[in-house]
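In: using only what follows, build the 3D model:
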Amino acid sequence: MANILSSRSLEFAQTLVRMNTVSANSNLELIDFVRDHLAGLGVRSRLTYNADKTKANLFATLGAGKPAGVIISGHTDTVPWDGQDWSIDPLSAMVQDWPQASLREDGEIQRAEARLYGRGAADMKSFIAIALANAERFMESTSPFAVHFAFTYDEEVGCFGVRELIADMKDQGVKPLACIIGEPTNMVPAIAHKGVYRYKCCVRGKEAHSSLTPQSVNAIEMAARVVSRLRDMADGFENSEKRYEGFDVPFSTASVGQFHGGIADNVVPRDAEFRYEFRNLPTADAQLMQKEVVAYAARAEEAMKKVAPDAGFSFETICEVPSFLGSAADPVTRLAQRLANEDRTTLVAFGTEAGLFKNAGIPTVVCGPGSITQAHQPDEYVSLDQLARCELFMHGLANTQEIR
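Out: Modelled structure (predicted):
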């Protein structure tokens, strides 16, 4: 028998999906909705803002006065849908059965799967909505643990908001026992993911007519040398790094995502720019990888400066999202397995805020409804069965008497 999702949780999920919280936009509509709902229950929320106060994190404690608590965490921003081939309005929050035809080619009846469609349905507004819909249950619980809601901004562009939330939490003396992050894992607890480290490199050369190349420094060619070095590093990871089985790609990776430079065929380019990333295993150090790139560029820079003293390389950090490594033996992992009725654990390829919570000394696990294969895609969706499993997870958390 299929699990049944409450109408209240579905209504909350649809409400949040209909809010446009693409990372380039403000998330305050969603944060204000959560704050106002909790205020109606007598719960005070604490907000921490970005520099221009267009975005905010929300932290709230349900069951205040209990000695310790468990964080339920999710990010409020979504990726954009520009250029994607959606068959529906990405903000429609439509519920529809799939497949619509109920008869397979072999004549057997095919059970339809009810799905919630829309940007953020899987990643990860539905998880936030189900937590919010069960706020009263957490408040009325006889569990000895409080539940903390921690909802963040700008996860999709570098996990920027959560850093402010964690710092504020420490300032307030909040010391949670554990953290559960509801990224889409099909309700299978995830105990590890890679880090995501992105950088921009700007190269300044010296322009000249292309007939006078010895009098110039070609920024594109110098940039290409560093790009080639990155490719060599990537090959080295694939060929030599100790495998971490369980990941889709069981070694660290390096890749260049953007490259720009030059103004005309007959002008030696003065400027070039490229962006690249490392996705490191939890057992590898991405910052050492970056130091290797910077050192290589510094050696190449010596010859550049002989022609033009102001030529050289500059590097800018775009984001540094640490890897996450938990354990199947961690009490929070075992708790998530019991609540999700799952014997398994998994590893995920995508980055989350888990490494930041873990590095703050908070035992963490990633477990939420839906699949990452639906996230960021046209016609993003999550099945109502997955949402119902998540709701049962929340019910179990409200009744939890110990974390072991």
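
In: contacts, neighbours, all on C-alpha from now
Out: Will do.

In: any idea which residue sits dead centre in this protein?
Out: T352 (3.8 Å; C-alpha atoms, centre = their mean).

In: that one and K55, how far apart?
Out: 19 Å (C-alpha to C-alpha, to the nearest Å).

In: do L91 as well
Out: 20 Å.

In: which residue of these two possesses the greater neighbour count?
Out: Neighbours were counted for L91 and for K55 using other C-alpha atoms under 10 Å; K55 has more, 25 against 18.

In: and for comparison, fold this next one:
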Amino acid sequence: MSTRYTPREMLEKLISFNTVSDRSNLDLIAFVEDYLSGYGIASVRVPDETGTKASLHARIGPARDGGVVLSGHTDVVPVAGQNWSRDPFSAWVLEGKLYGRGSADMKGFAATVLAKVPDFIAADLGRPIHIALSYDEEVGCFGAPPLVRDMLAKGPRPEFVIVGEPTNMKIVTAHKGIAVFKTTVRGHPAHSSQLHRGVSAISAAAKLICWLDARTAENKANADPDCAFEPPYTTLHSGVIKGGEAHNITAEHCEFTTDFRLLPGDSKQSWLDRYKAFIDTEVLPGMLAISGECAISVTELAYVPGLSEEVDGPAETEVRGLTGDNARHVVVYATEGGIFQEHGLSTVVCGPGSIDQAHQADEFIELVELERCAAFLDRLMKRLS
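Out: The predicted structure is shown next:
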């Protein structure tokens, strides 16, 4: 029999595993496997291609379709360069708050779910509870797609999903998607006094960035005033750029990274097609007229689909009944919820803690939030029994 943990104790244990996204999460996964095994629960690893990370899923209750997935990610963002009061991977409690990296985002939810495993087992569940823990959410939600595919392939099929990102236990029914692209421009070097003989990769990149900015401005001007998102339109933002060697040489190389923050239902491919059409018709021909070595390439680095509001979806119906929250809440950050929804699973986001604490130095979650989450899971358990 495994040790029984309170949500606070389990959270302190999970925080002790340094699972910053550039590190392995296998020690945490092994701990969860052993913990579940101690209660007679089999779990399934879904490793990444390198074998240094893994997701995990497990089922408690009958082997039948229906029930719920309780989903969280195991990775956390870096602490480097942040001014922490204490060791971020050794939790501490002060004035009703539990501090540590991942306390709010989002080990608090995972900890409460795991602490409730003995109660889930003891309940006479008529519908199963699935636990799903992923890797690399913070760097692109890379672990969730293979995790969801593996869960569905091995069955049974759940009815709805709760992604436990920090929402102060309010129900979030929609969020924006994100697509990240790197644009690489190859120009032709020449002495800047003979500018007509060269092609500046930086100047070409500037035209592209200005085009992206102009599309955001158009979206803002045409935004639906009834849209619940803030901002209420798709944005195209370039956050990183580098290129050039010297002030008096036309830059041979420039690259920049752009993210599209997409309203649910807005097509990533449609925006990409428009962008590439502008490159091919308005920018690249003039470059090639000077040098055939010039080129522009666009590479997708990450894509997380948005979560769309569902009309009378089972996830929203169930969770509204459990929380009593009938207000409309949408968020502009992305979660793994859109990935579950893309696979045909009704999904909402609801979890303990505040997103305002995510990624911050001295990240914390209020202990009362863990209590509220535990009470929510108790009600869920009774609903499924």
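
In: returning to what we had before: secondary structure class for the residue nearest to the centre of the first structure?
Out: T352 of the first structure carries the three-state label coil when classified by DSSP: H, G, I helix; E, B strand; the rest coil.

In: got it, and the one 4 residues further on?
Out: When states are read from three-state DSSP, the local structure at L356 of the first structure comes out as helix.

In: need the counterpart of it in the second structure.
Out: Residue mapping for L356 of the first structure onto the second structure gives I339, with TM-score structural alignment as the criterion.

In: onto which residues of the first structure does stretch 177-194 of the second structure map?
Out: Stretch 177-194 of the second structure corresponds to residues 195-212 of the first structure when matched by TM-score structural alignment.

In: so how far is the matching stretch off the chain centroid?
Out: Stretch 195-212 of the first structure has its C-alpha centroid displaced from the chain centroid by 30 Å (C-alpha atoms, centre = their mean, to the nearest Å).

In: any buried residues in that stretch, and which?
Out: Applying a neighbour-count criterion of 16 or more other C-alpha atoms under 10 Å, the buried positions in stretch 195-212 of the first structure are 195-208, 210.

In: how big's the offset between the strand or helix carrying I220 of the first structure and the second structure?
Out: Remark: I220 of the first structure resides in helix 219-240, with elements defined by DSSP states H and E. Once fitted to the second structure, helix 219-240 of the first structure is off its aligned match by 0.5 Å on average (mean C-alpha distance after the TM-score superposition for the first structure).

In: circling back to that earlier point, which of the buried residues of stretch 195-212 of the first structure fall in strands?
Out: Counting by DSSP state E, the part of those found in strands is 196-204, 208.

In: just send these back as TSV, with distance to D265 of the first structure too.
Out: As requested, those are arranged in TSV below (distance: C-alpha to C-alpha, whole Å):
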residue	distance to D265 of the first structure
V196	36
Y197	33
R198	30
Y199	28
K200	24
C201	22
C202	20
V203	18
R204	18
A208	11
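
In: gap between the closest residue to K176 of the second structure other than its chain neighbours and K116 of the second structure?
Out: With C-alpha to C-alpha, 6 or more residues apart in numbering as the criterion, K176 of the second structure has its nearest non-adjacent residue at 4.5 Å, and that residue is G306. For G306 of the second structure, the distance to K116 of the second structure under the criterion C-alpha to C-alpha works out to 30 Å.

In: V76 of the second structure now?
Out: In this structure, V76 of the second structure and K116 of the second structure are separated by 22 Å, where distance is defined by C-alpha to C-alpha.

In: who has more neighbours out of the two?
Out: Neighbour comparison, V76 of the second structure and K116: the larger count goes to V76, with 27 against 19 (by other C-alpha under 10 Å).

In: S71 of the second structure: what secondary structure?
Out: Secondary structure of S71 of the second structure, reduced to three states by three-state DSSP: strand.

In: which residues touch it?
Out: Contacts for S71 of the second structure were tallied using C-alpha atoms under 8 Å, 6 or more residues apart in numbering; they are 110, 131-134, 161-164.

In: with secondary structure and distance to G353 of the second structure added, can I get those in CSV?
Out: Formatted as CSV, the contacts of S71 of the second structure follow (DSSP: H, G, I helix; E, B strand; the rest coil; distance: C-alpha to C-alpha, whole Å):
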residue, secondary structure, distance to G353 of the second structure
A110, helix, 12
I131, strand, 19
A132, strand, 19
L133, strand, 18
S134, strand, 19
V161, strand, 19
I162, strand, 15
V163, strand, 13
G164, coil, 10
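
In: of all those residues, which comes closest to A302 of the second structure?
Out: Here the nearest of these to A302 of the second structure, counting by C-alpha to C-alpha, is S134; it sits at 16.0 Å.

In: counterpart of the closest one over in the first structure?
Out: Going residue by residue (TM-score structural alignment), S134 of the second structure aligns to T152.

In: contacting residues for its match?
Out: The contact partners of T152 of the first structure, taken as C-alpha under 8 Å, 6+ apart, are 56-58, 73-77, 161-162, 165.

In: the same query, at a cut-off of 6 Å, please.
Out: 57, 75-76, 161-162 (C-alpha atoms under 6 Å, 6 or more residues apart in numbering).

In: the counterpart of N20 of the first structure in the second structure: neighbour count?
Out: Per TM-score structural alignment, the equivalent position to N20 of the first structure in the second structure is N18. The number of residues packed around N18 of the second structure, counting by other C-alpha under 10 Å, is 21.

In: all helices for the stretch 151-300 of the second structure, in order.
Out: With helices called from DSSP state H, counting those that start in this stretch, the stretch 151-300 of the second structure shows them at 201-221, 268-278, 284-288.

In: need the ones you listed in CSV (columns: mean neighbour count and distance to T6 of the second structure).
Out: Shown next, in CSV, are the helices of the stretch 151-300 of the second structure (neighbours: other C-alpha atoms under 10 Å; distance: least, C-alpha to C-alpha, whole Å):
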stretch, mean neighbour count, distance to T6 of the second structure
helix 201-221, 17, 47
helix 268-278, 14, 43
helix 284-288, 17, 61
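
In: same list, these, but as TSV with distance to C294 of the second structure please.
Out: Shown next, in TSV, are the helices of the stretch 151-300 of the second structure (distance: least, C-alpha to C-alpha, whole Å):
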stretch	distance to C294 of the second structure
helix 201-221	9
helix 268-278	15
helix 284-288	6
